[in-house]
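Enquirer: below are the sequence and a predicted model for it; my questions follow.
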Amino acid sequence: MDKHIVLAAIAMAWSYHVAARITINIACSNFPPYYYVEDGACVRGRALDKIRQLNEKQKKYVFKLYVTSPARKTVDFQNRKFDMSLYSNINWGWDKSTVFASCIFYTNHEVFIARKDQVADNSAYFDDIATKRIVAINGFHYAFAHFNADREYLLKNFSIELTNTHQGNIMAVLLRRADVAIVTKSFLDDWRREHPDLSPDLVESKKYDQTYQFTAVVRKDSMLTKSEIDTLLGCDQR
């Protein structure tokens, strides 16, 4: 048989194989260190490594990224732009009648940070966050705000500036433009390693704003089932 015919047949079979896989779109919004969005693209982060693993573990689904933002995420989900949110939690503004949560596959925390010279020996400094000038991420759900991510609510009830980056929020505290920032603990640990000269100027709270119990949040009418995603995430036996 002509080798060109063989190659064409292989290509067609591969195309059919890929096309036959069910696409599951996963939301990617800037959420370091899990997702880093730069210039409208999801470029890196721990979640991308996890998604590669999901694709390598099976051949039924192909998991792809859909870039959105924390503030736009709910509307994009309602408009069926994506099917799943990874490193998420069903209590973060989801309509529970339309989604289900996987098992918990990872745990992390959010901490408050301030300049060390502001806190000094005041162990109660972080007890009343509402009296401080706060910087936080627009669209995030925070325990101190009763998980209400509505921008107008936050601006009305707190002295708060809503931004798009943890890095910028840390710098706002260091430059005294804010008293307190709320930062993902894993991001803060990475930042401290990368900035050993600045790290001693910061102190983090011993209490957490919240403990993340990370799951996948999946559209109920997608083809992906809870047992399948639990198995793929490796937490179904825990």
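Expert: All right, it came through fine.

Enquirer: only C-alpha atoms for contact and neighbour calcs from this point on.
Expert: Noted.

Enquirer: give the buried residues for stretch 20-39.
Expert: 23-37 (16 or more other CA atoms under 10 Å).

Enquirer: next up, identify which helix or strand residue 85 is on.
Expert: Assigned by DSSP states H and E, residue 85 belongs to strand 84-88.

Enquirer: elements contacting that strand?
Expert: Using 3 or more CA pairs under 8 Å, 6 or more residues apart in numbering; DSSP states H and E, the elements in contact with strand 84-88 are strand 22-28, strand 202-219.

Enquirer: that one vs strand 202-219, what angle?
Expert: Angle, strand 84-88 to strand 202-219, by axes from the mean of the first three to the mean of the last three CA atoms, to 10 degrees: 150 degrees.

Enquirer: how distant is the next helix or strand after strand 84-88 from the center of its chain?
Expert: Next helix or strand after strand 84-88 toward the C-terminus (DSSP H and E): strand 99-101. Strand 99-101 sits 16 Å away from the centroid of its parent chain (CA atoms, centre = their mean, to the nearest Å).

Enquirer: second structure for comparison follows:
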Amino acid sequence: MSVTGRFSRTFLQLASTALLAGWLPIAQSETVITLGAYHFPPIADMGSNQKPKGLLGDLITALEAAHDDLDIRVFHTSPKRRYLDFEAGRYDIILFESADWGWSDRDALISQPILVEEEVYVALNKPDRDQSFFDAIASRSIVAMSGYHYGFADRETDPDVLRQNFRIEFSDNHNRSLRLIKADRPSLAEVAIINRSYLRDILAENDVCRSQLLISDKPDQRYQLRVIGRKEGRVTADDLMRLLHPLIANGSYAELVHKWGLQLPDNLPAQLAANGHPE
């Protein structure tokens, strides 16, 4: 055997021994996480290219910037389909979900709250209307987002059940819901249900719209949003919380939340520490 051959063989033997001993440097593998997302502006504003904008889009960018080995991919689902896609393993994690939205009875691990939001009733502003207009909401004709959970309906999402119990029209976006309200067709839609942060953005850009609308003081529901992951998943809700922790600790996450007119839960850093994520 040549000198070169003996050297190559010796090097390979040494490398094998080193690998077994655990001290030879090995390139760190990339962490790939698939996030489920559906249109839920301004938390997740899904554009025509299915790339999320809003808080979720900003948060994905910030997480990947904070973790060099992280690759976050988005799986586009829908409010109705998200549970089937979750159970089929089409995504690992879904962010900004309430435990009350059908997750507590599923094989899922649920994080502590990371976001707070609420939905309010919106009607056309007329001289004879005040806050009492919303007192008997079940008697009004309602336009609501298909697949969303609402407090007035005890979080029921089945359209047939909802039609049996309410005069309800389904919409696929808030802009359409507001247009139906402004059209002043009481037989079709007297009240829309809109999340507070989205409505705040619309009103900030349009003073005319603000004067046209009557907005309830009391919300339909106020919810705490969390991370949902599979119990035996490749990536868990707890894994995502570990990745999120540096952004919470340095204030970056709070800046993104406030940018989109949303709210943080009280004492979020303290909650993280109590659940094993040191500050």
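Expert: Done, it's in. Quick caveat: nothing in here was measured; it's all calculated off a predicted structure.

Enquirer: TM-score of the superposition?
Expert: Once superposed, chain against chain, the TM-score is 0.84 (TM-score structural alignment, normalised by the length of structure 1); 220 aligned residues with a CA RMSD of 2.0 Å.

Enquirer: tell me the contacts of residue 74 of structure 2?
Expert: Residues in contact with residue 74 of structure 2 (CA atoms under 8 Å, 6 or more residues apart in numbering) are 34-37, 51.

Enquirer: nearest to residue 159 of structure 2, of the residues you listed?
Expert: residue 37 (21.5 Å; CA to CA).

Enquirer: please name the nearest non-neighbouring residue to the closest one.
Expert: For residue 37 of structure 2, ignoring the flanking residues on the chain, the nearest one in space by CA to CA, 6 or more residues apart in numbering is residue 76 at 5.2 Å.

Enquirer: tell me where the stretch 1-150 of structure 2 has helices.
Expert: 3-21, 54-66, 82-87 (DSSP state H, counting those that start in this stretch).

Enquirer: which one of the buried residues of stretch 20-39 of structure 1 sits closest to residue 167 of structure 1?
Expert: Nearest to residue 167 of structure 1 among the buried residues of stretch 20-39 of structure 1, counting by CA to CA, is residue 32 at 9.2 Å.

Enquirer: the closest residue to the closest one other than its chain neighbours: neighbour count?
Expert: Using CA to CA, 6+ apart and skipping the chain neighbours, the partner closest in space to residue 32 of structure 1 is residue 187 (6.1 Å). Residue 187 of structure 1: 16 surrounding residues under other CA atoms under 10 Å.

Enquirer: next: residue 156 of structure 1.
Expert: By other CA under 10 Å, 9 other residues sit near residue 156 of structure 1.

Enquirer: do the same with residue 49 of structure 2
Expert: Residue 49 of structure 2 sits with 6 neighbouring residues when counted by other CA under 10 Å.

Enquirer: what's stretch 202-220 of structure 1 in contact with?
Expert: In this structure, residues lying in contact with stretch 202-220 of structure 1 by CA under 8 Å, 6+ apart are 83-90, 98-116, 119, 126, 142-144, 174, 182, 224, 229.

Enquirer: residues in structure 2 aligned with that stretch?
Expert: Counting by TM-score structural alignment, stretch 202-220 of structure 1 pairs with residues 213-231 of structure 2.

Enquirer: buried set for that stretch?
Expert: 213-216, 219-230.

Enquirer: re the thing from before, ok, average deviation of the strand holding residue 85 of structure 1 from structure 2?
Expert: Once fitted to structure 2, strand 84-88 of structure 1 is off its aligned match by 1.1 Å on average (mean CA distance after the TM-score superposition for structure 1).

Enquirer: so what's residue 178 of structure 2 up against?
Expert: If you count contacts by CA under 8 Å, 6+ apart, residue 178 of structure 2 has them with residue 192.

Enquirer: corresponding residue for it in structure 1?
Expert: Structural alignment (TM-score structural alignment) places residue 178 of structure 2 against residue 170 in structure 1.

Enquirer: could you check how far its match is from residue 29 of structure 1?
Expert: Per CA to CA, to the nearest Å, residue 170 of structure 1 is found 19 Å from residue 29 of structure 1.

Enquirer: okay, strands next: where are they in structure 1?
Expert: With DSSP state E, the ranges of strands along structure 1 come out as 22-28, 36-38, 41-44, 61-67, 84-88, 99-101, 106-115, 134-137, 160-163, 180-184, 202-219.

Enquirer: what's the counterpart of residue 79 of structure 1 in structure 2?
Expert: In structure 2, residue 79 of structure 1 lands on residue 88 (TM-score structural alignment).

Enquirer: actually residue 139 of structure 1, not the one I wrote
Expert: Counting by TM-score structural alignment, residue 139 of structure 1 corresponds to residue 147 in structure 2.

Enquirer: any chance of the strands of structure 1 in TSV, plus distance to residue 238 of structure 1?
Expert: As requested, those are exported to TSV (distance: least, CA to CA, whole Å):
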stretch	distance to residue 238 of structure 1
strand 22-28	24
strand 36-38	29
strand 41-44	28
strand 61-67	24
strand 84-88	18
strand 99-101	15
strand 106-115	11
strand 134-137	32
strand 160-163	37
strand 180-184	25
strand 202-219	13
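
Enquirer: so which of these gets nearest residue 234 of structure 1?
Expert: Closest among those, using CA to CA: strand 106-115, at 10.4 Å.

Enquirer: which part of structure 2 matches the closest one?
Expert: The aligned range for strand 106-115 of structure 1 in structure 2 is 115-124, by TM-score structural alignment.

Enquirer: post-alignment, the matching stretch versus structure 1, mean distance?
Expert: Mean deviation of stretch 115-124 of structure 2 relative to structure 1 after superposition (mean CA distance after the TM-score superposition for structure 1): 0.8 Å.

Enquirer: list the buried ones in that stretch?
Expert: In terms of neighbour count (16+ other CA under 10 Å), stretch 115-124 of structure 2 has its buried residues at 115-124.

Enquirer: also stretch 139-153 of structure 2?
Expert: Buried residues in stretch 139-153 of structure 2, counted by 16+ other CA under 10 Å: 140-150.

Enquirer: follow-up on the earlier one: export the helices and strands packed on strand 84-88 of structure 1 to CSV and append columns for distance to residue 153 of structure 1.
Expert: Formatted as CSV, these follow (distance: least, CA to CA, whole Å):
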stretch, distance to residue 153 of structure 1
strand 22-28, 25
strand 202-219, 18
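
Enquirer: so which of those is nearest residue 47 of structure 1?
Expert: When these are compared by CA to CA, strand 22-28 sits nearest residue 47 of structure 1, at 8.8 Å.
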